[in-house]
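Colleague: sequence unavailable; structure follows:
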């Protein structure tokens, strides 16, 4: 049974995680406040696990000059006895392209790439509180152009 405290702690974890992405303070160990060491992420540009998932997240954010991630409707199902939980939330993610990207794309290039999506997560209670152990994001809609990706990487956009 989900307690109000568990729901509040997990919703705050989501908000702090999104804020950390937007503030881009990726000092060594920054992700330990949000994810387990064995975290697994599934995003529109791939699957990653552990430290690679953290690097993947940092690289994705750095593809843009600025970002703003907004979460809403966090739904939590927690089992305090087992120390596990699931959560899902809606997200509105605005990404501002780097000037070099806009220059490469030419006059009239849209400076924004905006995504409406849904996150699903599995969490574990650790000695330091709830941490995300599995995280997936599904893009439901987009506007603008996605970032310039490394050769061979294709984004999975909504159908």
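Modeller: Cool, got the structure. Since we're looking at a predicted model, the values are computed, not measured.

Colleague: from here on, contacts and neighbour counts on C-alpha atoms
Modeller: Will do.

Colleague: ranges for the helices of the protein?
Modeller: Using DSSP state H, the helices of the chain run over 4-23, 51-62, 99-105.

Colleague: A further structure is provided below for comparison with the first:
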């Protein structure tokens, strides 16, 4: 591998990592316009394993906005990111698959119970990315919830 290829790959890895971080921040901050902007045209998300929905980025953003109202504090910690670059139309490096684990602590909104107990879940994300004229964008997000800890009362279904 030449130095030029190594530098381009490093630059792509940093851009992919930034996109995943932007995803977490958009969800945590409830910035649904930014969330939609992270997706390539036709991009989709699947939150069904966490009790949620599946669909295009706009549809899922509407669902997330409604579901996340139950929580005053959200913090997606996305770690152990494994990036693999793929081939699109014969060009190496124009797609990427990222597998990353997550822990997602959230605090129920005020008035939702004594002491606003925590809701915490964990699992794995599968992100499919594509290089576009606007940089790296999500073509697919699939969440695989593996566990959840809820307060004594039942937390709202479909959060993740």
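Modeller: Yep, it's here. This is a predicted model, so every value here is computed, not measured.

Colleague: TM between them?
Modeller: In this superposition the chains share a TM-score of 0.78, using TM-score structural alignment, normalised by the length of structure 1; 145 aligned residues with a C-alpha RMSD of 2.6 Å.

Colleague: which one of the helices of structure 1 lies nearest to residue 82 of structure 1?
Modeller: helix 4-23 (12.7 Å; C-alpha to C-alpha).

Colleague: residues in structure 2 aligned with the closest one?
Modeller: Across structure 2, the stretch matching helix 4-23 of structure 1 (TM-score structural alignment) is residues 10-29.

Colleague: got it, and stretch 61-73 of structure 1?
Modeller: Mapped onto structure 2 using TM-score structural alignment, stretch 61-73 of structure 1 spans residues 68-80.

Colleague: so which bits of the matching stretch are buried?
Modeller: Within stretch 68-80 of structure 2, the residues that count as buried by 16 or more other C-alpha atoms under 10 Å are 68, 70, 71, 74, 75, 76, 77, 78.

Colleague: quick check: residue 145 of structure 1 touching residue 112?
Modeller: Yes: checked against C-alpha atoms under 8 Å, the pair residue 145 of structure 1 and residue 112 is within contact range at 7.5 Å.

Colleague: the two: which has the busier surroundings?
Modeller: residue 112 (20 against 14; other C-alpha atoms under 10 Å).

Colleague: roughly how far does the more buried one sit from residue 142 of structure 1?
Modeller: 10 Å (C-alpha to C-alpha, to the nearest Å).

Colleague: next: residue 6 of structure 1.
Modeller: 32 Å.

Colleague: more crowded one of the two?
Modeller: residue 6 (20 against 17).

Colleague: check contacts around the more buried one.
Modeller: Listed by C-alpha atoms under 8 Å, 6 or more residues apart in numbering, the contact partners of residue 6 of structure 1 are 78, 80.

Colleague: the residue most distant from the middle of structure 1, which is it?
Modeller: What lies farthest from the middle of structure 1 is residue 107; by C-alpha atoms, centre = their mean that is 30.3 Å.
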